[in-house]
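J.: Compute the structure for the input listed below.
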Amino acid sequence: MRDRFLKNFFSLALCGGLATFPLTGCGPSSSSPGDSPQDSAGGGKTKTSVNDPAADKPLSIDSFGENPNLDRNDTAGGERFPRVEGMQPIAESPPMDGTEEPAAEQPPEWTAEELQELGIQKFESERLRLLADQVSENERGQYEALPSVLDAFFAWVEEEYPQFLDGAAGPAWQWTGYVMQEPALFRQADMLPEDIADLTHGKDQGRQFWIVEQPTDYYRRHLILHEATHCLMNERFHQWPVWYLEGMAELVACHHWNENGQASFAVTPGNEHTTGGFGRLALIRSETEAGRFQTLDDVMRLNFGNFYPHKTSYAWSWACCYFLSHHPLTAEPFHRLAGIRTNPEFDRTLEQILQQDRTRLNLDWAAFAGSLIPGFDFPRMLTTPPTGSESQGPWTLQVERSWQASPFQVKQGETFSVTASGQFSLASQPEPWTSEPWGISLDYSDGRPLGELQLAIVPEGNTPAHGKALTRTQPVGGKWQGKATDSGRLYFRINDRANNWANNAGEVKIEFQTGSAAAGSDAN
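T.: Predicted coordinates:
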């Protein structure tokens, strides 16, 4: 077979050139990047073929991580179902008869000489065998490091998420991965299954994964780690919901790596990630600003029928898994969910986790997801709950954290006023700025002056209005009065970026009054 392939390979290369290696014949490839029925996890724009007319256009990287097309399996009737090795949609309730999924087809073996003739290079370690085409000399160092990154990742998973490795750990485990600039070449070499040959980002199957080459070194590693995680999670039967499958893969794939070989995983995304192609933060902010904020319940309602058509699904699922794995109420029990592979036990356990204090979790989720920025300070983003005091006297706001519950409550339609005073410092580097509740005009965040006092009315109870209240804020400054558009408790914060709270110092004194004062703007 190899001899026949190599003969056809060189015939096709002479006819059409390697850069546009066709699936059949000498004409252009019939695959379309716009249709990706088996695609998974994507994130970046792919490099164009050297014979593609679009190759002469400047490469834009503004929308890395935004997953423009993520359908796994379009059908004529409009329904979409996953093709994930070792699992089925939860709704189908497959029988639990104890049988194992059939072993995945083993990747073909090629000698070093044959791979060289194909223009494919191999990079290998204990845990990864990686095959890639068109690796330039400038990129070689990055590719040579990838196997060691996967070795470190496997060791990290053994320590942090041993549940994913149940039955898979040991010296025999090894991924086979493919990084493809020309997927048609891998298809002709029987390295890329026909049913996933049109992928535009990544796909896993058994212990193999395939990704289309990405424009940045970071996102290449990220996508490899994402698909490698799927291989581990799908090694044994499970009924995990899709938001958990994809959210956890995104969570652990967010990583730091340096050329000294040091790697860390499941990190908080910073500037290196967003410039490298991780677009989840910007997507969530833009969706929130457009009025399409998703509550925790909204995210957990994502399923195999509605997840993949929408480019925001990965972003919200990552945020959900990050939030639950870091929140002090949920971090430990959410981590244990990785060991629960069947329903209804998974859903029942998750509900128990959320019911510890669902009202607080929904409010903290809004404070978190509504303020995402690279390098965010998660603990300081969470709300400060009410103290129990209902005093109407002056109340003090701390400026080194986000939303804080005041003792003040209002009724819908009631006129109330807020007066604020005090000085505080912002942004200690390179030197602190002194601000008052009106904020400063030297810098702005979300279109408002840095340091400006803001309020939100948070209704009582676990309602949709409660869960989204902190995404609708009212500028206060030094003084404001108006009518309450809802009944609830007043929360306050100064306007600042979520990665800067720790650099602030000081407090604001807030006085509150109700009565028949002339109405100003409505409090939203």
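
J.: C-alpha from now on. contacts and neighbour counts both.
T.: Fine.

J.: For the nearest residue to residue 362 once chain neighbours are set aside, what is the enclosing helix or strand?
T.: Among residues not flanking residue 362 along the chain, residue 467 sits closest, at 5.1 Å (Cα to Cα, 6 or more residues apart in numbering). Remark: residue 467 resides in helix 464-468, with elements defined by DSSP states H and E.

J.: and the following helix or strand past that helix, what does it pack onto?
T.: Scanning forward in sequence from helix 464-468, with DSSP H and E defining helices and strands, the next element found is strand 474-475. Secondary structure elements in contact with strand 474-475, counted by 3 or more Cα pairs under 8 Å, 6 or more residues apart in numbering; DSSP states H and E, are strand 453-458.

J.: tell me what the strand it packs on is packed against?
T.: Contacts of strand 453-458 with other secondary structure elements, assessed using 3+ Cα pairs under 8 Å, 6+ apart, are made with strand 474-475, strand 488-494.

J.: Let me know the angle separating the helix or strand following the last one from strand 488-494.
T.: Next along the chain after strand 488-494, taking DSSP H and E as the criterion, comes strand 505-514. What separates the directions of strand 505-514 and strand 488-494 is an angle of 150 degrees, with axes from the mean of the first three to the mean of the last three Cα atoms, to 10 degrees.

J.: quick one: strand 505-514 to strand 453-458, angle?
T.: For the pair strand 505-514 and strand 453-458, the angle between their directions (the same axes, to 10 degrees) equals 50 degrees.

J.: one more to line up against the first:
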Amino acid sequence: TKEDVPYWGRIKIIKDQVAEKKGLMIQEIMNFGSDAQLRLDAYAWSWAACSFLDTHPAFQKTFREHLKNIGDSSPEFSLDLVKAYGEQWFQVRQQWQVFVMNIEYGFDIARESIDVVEVRPLELAAEVIPVRADRGWQSTGLRVTAGMKLAITATGRFVIHREESENQPQGIPWESEAGGITLRYHRGQPLGKLLIALDEPQQLGETGLSNYGPVGAGGDIMIPSDGVLYFRVNDSPSELAANEGTLQVTVQQITD
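T.: Have a look, this model is predicted:
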């Protein structure tokens, strides 16, 4: 529709700049000068930052409370917002990067939000982690170290897509297991395939969630660096609401 055109334009600007390795951290946007809005790209990035903070279920309240000071154009406005988030600012940085690196029309910020999980070391006993199909990256809370070898097994079935049908108002469900389905691909991997990533929740640079890999139904993997394990099923951030079901992912150290 005509109303959709501005959103497509802003998203395209961000996607193009991310592809050119010119993506911005959220603090860079907050440091824009008062004349930055005269530039179309700066306006697009500012729109994205406000949309992200105002829609994210964990960040919305603090952001809206801070908008009471919207008339303050000094650098203190941005500094005070960072202070208001406190330790949560690490989560803002992490999830902002996931947002801009995967941004598309209809990106479901709420379903892509990452819940905070208490972090603890992975012990020798097997851990069973539920991974929801209707959410983005999900922290296991399990800290692993470089050189650790893990056996991963994923079981269960879930709905990964609903095909439009005149006879079924809710659509025809596409069921998948952790290996995904090859009827459709997203970012080079089968739709529904289980993905794995490592991240440091209090990282100061690029999030590890930008560097993920397929694990599918499971296998043995070597951990390349210290971090916390994250899982998700492969799908577009704009189509998570159609999904239903949970995988059970078992993680166990291999000690021999």
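
J.: Tell me which of the helices and strands packed on strand 453-458 of the first structure sits nearest to residue 320 of the first structure.
T.: Comparison of those against residue 320 of the first structure by Cα to Cα identifies strand 488-494 as nearest, at 23.2 Å.

J.: so where in the second structure does the closest one end up aligned?
T.: Under TM-score structural alignment, the counterpart of strand 488-494 of the first structure in the second structure spans residues 227-233.

J.: Distance-wise, check residue 53 of the second structure relative to residue 25 of the second structure.
T.: Distance of residue 53 of the second structure to residue 25 of the second structure, given as Cα to Cα, to the nearest Å: 13 Å.

J.: which stretches of the second structure form strands?
T.: Counting by DSSP state E, residue ranges of the strands within the second structure are 120-121, 127-132, 138-144, 149-155, 158-163, 172-176, 181-186, 189-191, 194-199, 213-214, 218-222, 227-233, 246-253.

J.: Take those strands and lay them out in JSON lines including distance to residue 108 of the second structure.
T.: JSON lines is the format used below for the strands of the second structure (distance: least, Cα to Cα, whole Å):
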{"stretch": "strand 120-121", "distance to residue 108 of the second structure": "29"}
{"stretch": "strand 127-132", "distance to residue 108 of the second structure": "15"}
{"stretch": "strand 138-144", "distance to residue 108 of the second structure": "15"}
{"stretch": "strand 149-155", "distance to residue 108 of the second structure": "25"}
{"stretch": "strand 158-163", "distance to residue 108 of the second structure": "15"}
{"stretch": "strand 172-176", "distance to residue 108 of the second structure": "20"}
{"stretch": "strand 181-186", "distance to residue 108 of the second structure": "16"}
{"stretch": "strand 189-191", "distance to residue 108 of the second structure": "17"}
{"stretch": "strand 194-199", "distance to residue 108 of the second structure": "19"}
{"stretch": "strand 213-214", "distance to residue 108 of the second structure": "22"}
{"stretch": "strand 218-222", "distance to residue 108 of the second structure": "27"}
{"stretch": "strand 227-233", "distance to residue 108 of the second structure": "15"}
{"stretch": "strand 246-253", "distance to residue 108 of the second structure": "19"}
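
J.: which of those strands is buried the deepest?
T.: Using mean count of other Cα atoms under 10 Å, the stretch among those with the greatest mean number of neighbours is strand 227-233 (a mean of 24).

J.: mean shift of that strand relative to the first structure?
T.: Superposed on the first structure, strand 227-233 of the second structure shows a mean distance to its aligned partners of 0.6 Å (mean Cα distance after the TM-score superposition for the first structure).

J.: That strand versus strand 138-144: what angle between them?
T.: Strand 227-233 of the second structure and strand 138-144 meet at an angle of 150 degrees, taking the same axes, to 10 degrees as the criterion.

J.: what's next to strand 227-233 of the second structure, contact-wise?
T.: 119, 131-133, 135-145, 178, 191-201 (Cα atoms under 8 Å, 6 or more residues apart in numbering).

J.: That strand vs strand 158-163, what angle?
T.: Between strand 227-233 of the second structure and strand 158-163, the angle comes out at 40 degrees (the same axes, to 10 degrees).

J.: just how off-centre is strand 227-233 of the second structure within its chain?
T.: Mean C-alpha position of strand 227-233 of the second structure versus that of the full chain (Cα atoms, centre = their mean, to the nearest Å) differs by 11 Å.

J.: Looking for the alignment partner of residue 74 of the second structure in the first structure.
T.: Alignment note: residue 74 of the second structure maps to residue 343 in the first structure; criterion TM-score structural alignment.

J.: Determine the number of other residues adjacent to that match.
T.: 16 (other Cα atoms under 10 Å).

J.: gap between it and residue 307 of the first structure?
T.: Going from residue 343 of the first structure to residue 307 of the first structure by Cα to Cα gives 19 Å.

J.: again with residue 8 of the first structure
T.: Using Cα to Cα, one gets 40 Å for the distance from residue 8 of the first structure to residue 307 of the first structure.

J.: In terms of neighbours, single out the busier of these two.
T.: In this comparison of residue 8 of the first structure against residue 307, neighbours counted by other Cα under 10 Å, the higher total goes to residue 307 at 24 against 14.

J.: How many residues are close by the closest residue to the more buried one other than its chain neighbours?
T.: Nearest non-adjacent residue to residue 307 of the first structure, counting by Cα to Cα, 6+ apart: residue 313, 5.8 Å away. A count of neighbours around residue 313 of the first structure, defined by other Cα under 10 Å, yields 26.

J.: again with residue 221 of the first structure
T.: Using other Cα under 10 Å, residue 221 of the first structure has 21 other residues around it.

J.: Mind checking what secondary structure it has?
T.: For residue 221 of the first structure, the reduced secondary structure class is helix; criterion used: DSSP: H, G, I helix; E, B strand; the rest coil.

J.: What does it correspond to in the second structure?
T.: Checking with TM-score structural alignment, residue 221 of the first structure has no match.

J.: My read is that residue 221 of the first structure contacts residue 145, right?
T.: No. If you go by Cα atoms under 8 Å, residue 221 of the first structure and residue 145 don't touch, sitting 10.0 Å apart.

J.: Residue 15 of the second structure -> the first structure?
T.: When the first structure is aligned by TM-score structural alignment, the residue opposite residue 15 of the second structure is residue 285.

J.: Run a quick check on its match versus residue 368, I expect a contact.
T.: No. Distance between residue 285 of the first structure and residue 368: 10.7 Å, which falls outside the contact criterion (Cα under 8 Å).

J.: Compare those two (neighbour count), which wins?
T.: When residue 285 of the first structure and residue 368 are compared for neighbours, residue 368 comes out ahead with 25 against 18, by other Cα under 10 Å.

J.: what about the more buried one, distance to residue 379 of the first structure?
T.: In this structure, residue 368 of the first structure and residue 379 of the first structure are separated by 9 Å, where distance is defined by Cα to Cα.
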